[in-house]
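Peer 1: Would you be able to build a 3D model of this:
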Amino acid sequence: MGNERAASISKGERIQSLDLLRGFALLGILLVNILDFSGPALYRNSLIHSTGAADRIAEVFVFVFAQTSFYPMFAFLFGAGAVMFYSRLEARGQSPSRYFSRRMTGLLIIGVLHAFLIWHGDILITYAVIGFIFMLFIQRSARSLAKWGLSLILIPSSLFGLLMIGEDGLQVEENGTERITDVYQTGTFLELIRQRAEDWYYVNNFLMAPFLLLSILPMFLLGGYAMKSGWFEKNPSVETAKKWIKIAAAAGPAGLLIKGMPVFFPASVFWSYMHQSIGGPLLAFFYISILLLASYTFREKRIVLFQLFTYAGRASMSNYLLQSVICTALFYSYGLGLYGKTGSLQALLIGLSVYAVLVFMSFLWFKRFEQGPAEKWWRRFTYRNV
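Peer 2: Have a look, this model is predicted:
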């Protein structure tokens, strides 16, 4: 009990800007994931596939403004939180590596249950595995973390990008989508577990492992850099705020340009790869810097939208899991069975509605409790190994 109490974070210790960013990232993740919850998007050649104008506009919006930007953003925040975790334990004279290893083990357990019993698109397993690798870097200086993070993004992306110039994309046959749609619409729970496992391995196989590592570990490192550089202090310096302005001014236009290119050149392997490897992180940094700058500028005011994001972000893991529970109940056979029956715009509106429900539930929850239910179990597992 002593370890758990010593390591607990009180409401007053929470970093509001971190919760704000987590809440915003959750919204972006849900806008991307809802198209997978509602249909076989994983097996389509492109997220942009509809012929109807409204659905196509919705898909372009998600493709450019959300896809490949919010999981990197969440990874950035994960890295920042990990550095904060280490520093607080070191300040209390405890062993950060020991407890962080337990923390990643607990995350892995949650991820496995989520991936195979709820939804295949889980990211927690990958975060947990790469989190163990991150331990090799986490106590390095801010400068070292920045160098490693930027190098792991720019060097591999440049090399792979050069190899892909002029290449046309291979069109994958989508015949299997009818079978997958039938399973999620009408299958038994056991059939759904088998399909989830197949879907999970489709993304998380040995061939994809290097790409997953190179998309997530650098953002962990850069999040660690940001925490060590004072980005999340209650009163960041004017110099830090000026840095956010420069990042936003450069990353926003560049990110939108790169992410928009596959819309005009859909057959280009080069632009598809750059959309994910460079455009996604750039737009993530635009969102991060803009929100941190807004939080800094309006720190003395109560902005309702910021408060709503913060409520969701305080229980980010619980809400991440809950969005999967709610959405699979809406779309899978054991619920309403809407899988494959909604257009992209409808799915997007459902996603926004689900997020509104999660925010309201978070608001009510934090009137009585200090932590989300998943966060509370995770903390107990970390410090008491229950």
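Peer 1: switch to C-alpha atoms for all contacts and neighbour counts from now on
Peer 2: Will do.
Peer 1: buried ones in the helix or strand in which residue 253 is found?
Peer 2: Assignment of secondary structure by DSSP states H and E places residue 253 within helix 238-264. Taking 16 or more other CA atoms under 10 Å as the basis for neighbour counts, the residues of helix 238-264 that come out buried are 240-241, 244-245, 247-248, 251-252, 254-256, 258-263.
Peer 1: helices or strands up against that helix?
Peer 2: helix 53-65, helix 269-274, helix 280-297 (3 or more CA pairs under 8 Å, 6 or more residues apart in numbering; DSSP states H and E).
Peer 1: rerun that using 6 Å as the cut-off
Peer 2: helix 280-297 (3 or more CA pairs under 6 Å, 6 or more residues apart in numbering; DSSP states H and E).
Peer 1: Show me which residues of the helix it packs on are buried.
Peer 2: 280-293, 295-296.
Peer 1: Please generate a structure for the following sequence too, so the two can be compared:
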Amino acid sequence: MRSAEPGPGTGRIAALDVLRGVAILGTFASNAWLFAQPGGPAALLSGGGGFADDPVQAGLLVLSNGKFLALLTLLFGVGLEVQYRAAVRRGLPWPGRYPVRAAILFVEGLLHYLLVFEFDVLMGYAIASLVVAYLVGRSDRVVRVAMGVVGGIYVAVLLGLTALLAAFPGDPAGTAPAPPSTASWTAQVAERVANFPLYRVELVLIVPSAVVLFLAGSRLMRAGVFADSATGSRIRRRLMVLGLGVAAPLNVLTGFGGTAFVLVDRYLVAPAVAFGLLALITTVVLRGPGGAPRRGLTAVGRTALSCYVLQNLLAAVLCFDWGLGLARRLDGAWPWWVVGLWAGTSLLLVALSTLWLRRFDRGPLELVAHRLLPAPSRTTPRERQRP
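Peer 2: Reported below is the predicted structural model:
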């Protein structure tokens, strides 16, 4: 059995790096619209960012909203499984020092939220990963029960909220306050501190979703979805039927369904599409040749955390009034200039990550996190958790 084409001498699974690269750039395809609002991401919670008002933007968001973030979340779960296997193989305790790793990620996310972006996901990932770290090594039965309980409650809550949105639709006409100013970076930071509960309320949805998707990614890895084998091929075909044959058409309906379906569209349908994307991209990597696009995506994938933060920082500098102020200057060119913002930033990330990896084996933030981790301590086989 050949496992998704490891890179020469690296032991890395090539499909994972490509998938992470696609997920990072795809996530920015959704976030770029938030930065391009004249009031920045905060305008979304003050009545701005009306995605349904522009059919072109709504159509472009159908291609990106939620599904690449869900793909990134699945891949984080795969990464947890890889770390768990490495610990068992080396005779190290699990979760061992992982809580420290999760704490570092939480701090990185908190700083990212305060200094750059109101809708950071790293804090939610850190919380969910700490829960999943204690489940990933348990039996399949325990994992299935955990996924069923958390997922069942999560779906019930989302459907309940969707019913409320449908029953009591808002009337935005003339009632939305003016978008917040982006003229001062320090004022933005103060705003994020003052309104922390408001901007971070999405964690209530991110954390349980991440718990389920992390565990799903772990089990897909164990099932052999990345392996060039008959079993892996069969799993990928089923995922493509589910994600691209069933969920993707449904995603079009929910994407144009108005504000009542915004939660279902982003948090239920989009993750289902992500399973199909994972299967399709893995199949392409296994069957297709290399080339410049694949090398570029691989470089972004190997520096995923750094690229996630950097793309948002670049967008803030380009769009906000304390930077170049493109959001206000190019407001008349909406929505097409936002596509250029995404494309230009993505090409820059590919170039920078490629150059960086010529000297280092991981991204700058990844290096910082690695050096902050305490040295591992060995244990005996009886002290380990087993799959």
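Peer 1: For the two chains, what TM-score is obtained?
Peer 2: Once the chains are overlaid, their TM-score stands at 0.84 when taken by TM-score structural alignment, normalised by the length of the first structure; 360 aligned residues with a CA RMSD of 2.7 Å.
Peer 1: related to what we said a few turns ago, how close does the helix holding residue 253 of the first structure sit to the second structure?
Peer 2: Plainly put, helix 238-264 of the first structure ends up 1.9 Å away from its match in the second structure on average once the two are laid over each other (mean CA distance after the TM-score superposition for the first structure).
Peer 1: Report the mean deviation for the host helix or strand of residue 305 of the first structure after fitting onto the second structure.
Peer 2: Secondary structure from DSSP H and E places residue 305 of the first structure in helix 304-314. Between helix 304-314 of the first structure and its aligned partner residues in the second structure, the average distance after superposition works out to 1.4 Å, using mean CA distance after the TM-score superposition for the first structure.
Peer 1: what range in the second structure matches the following helix or strand past that helix?
Peer 2: On the C-terminal side of helix 304-314 of the first structure, the closest following helix or strand by DSSP H and E is helix 316-331. Aligned by TM-score structural alignment, helix 316-331 of the first structure corresponds to residues 304-319 of the second structure.
Peer 1: quick one: buried residues of the matching stretch?
Peer 2: Buried positions in stretch 304-319 of the second structure, judged by neighbour count with 16+ other CA under 10 Å: 304-319.
Peer 1: repeat for stretch 90-102 of the first structure
Peer 2: The neighbour-count check on stretch 90-102 of the first structure (16+ other CA under 10 Å) flags 94, 96-97, 99-102 as buried.
Peer 1: With distance to residue 148 of the first structure and secondary structure as extra columns, can I get the residues you listed in TSV?
Peer 2: Written out in TSV, the entries for the buried residues of stretch 90-102 of the first structure read as follows (distance: CA to CA, whole Å; DSSP: H, G, I helix; E, B strand; the rest coil):
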residue	distance to residue 148 of the first structure	secondary structure
94	27	coil
96	22	helix
97	20	helix
99	24	helix
100	21	helix
101	22	helix
102	25	helix
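Peer 1: Alignment lookup: residue 350 of the second structure to the first structure.
Peer 2: Here residue 350 of the second structure is matched to residue 359 in the first structure, going by TM-score structural alignment.
Peer 1: if I look at the residue nearest to its match when sequence neighbours are not counted, how far off is residue 306 of the first structure?
Peer 2: Nearest non-adjacent residue to residue 359 of the first structure, counting by CA to CA, 6 or more residues apart in numbering: residue 312, 5.2 Å away. When distance is defined by CA to CA, to the nearest Å, residue 312 of the first structure is 10 Å away from residue 306 of the first structure.
Peer 1: higher neighbour count, those two?
Peer 2: Set side by side, residue 312 of the first structure and residue 306 show unequal neighbour counts under other CA atoms under 10 Å, the larger going to residue 312 at 31 against 20.
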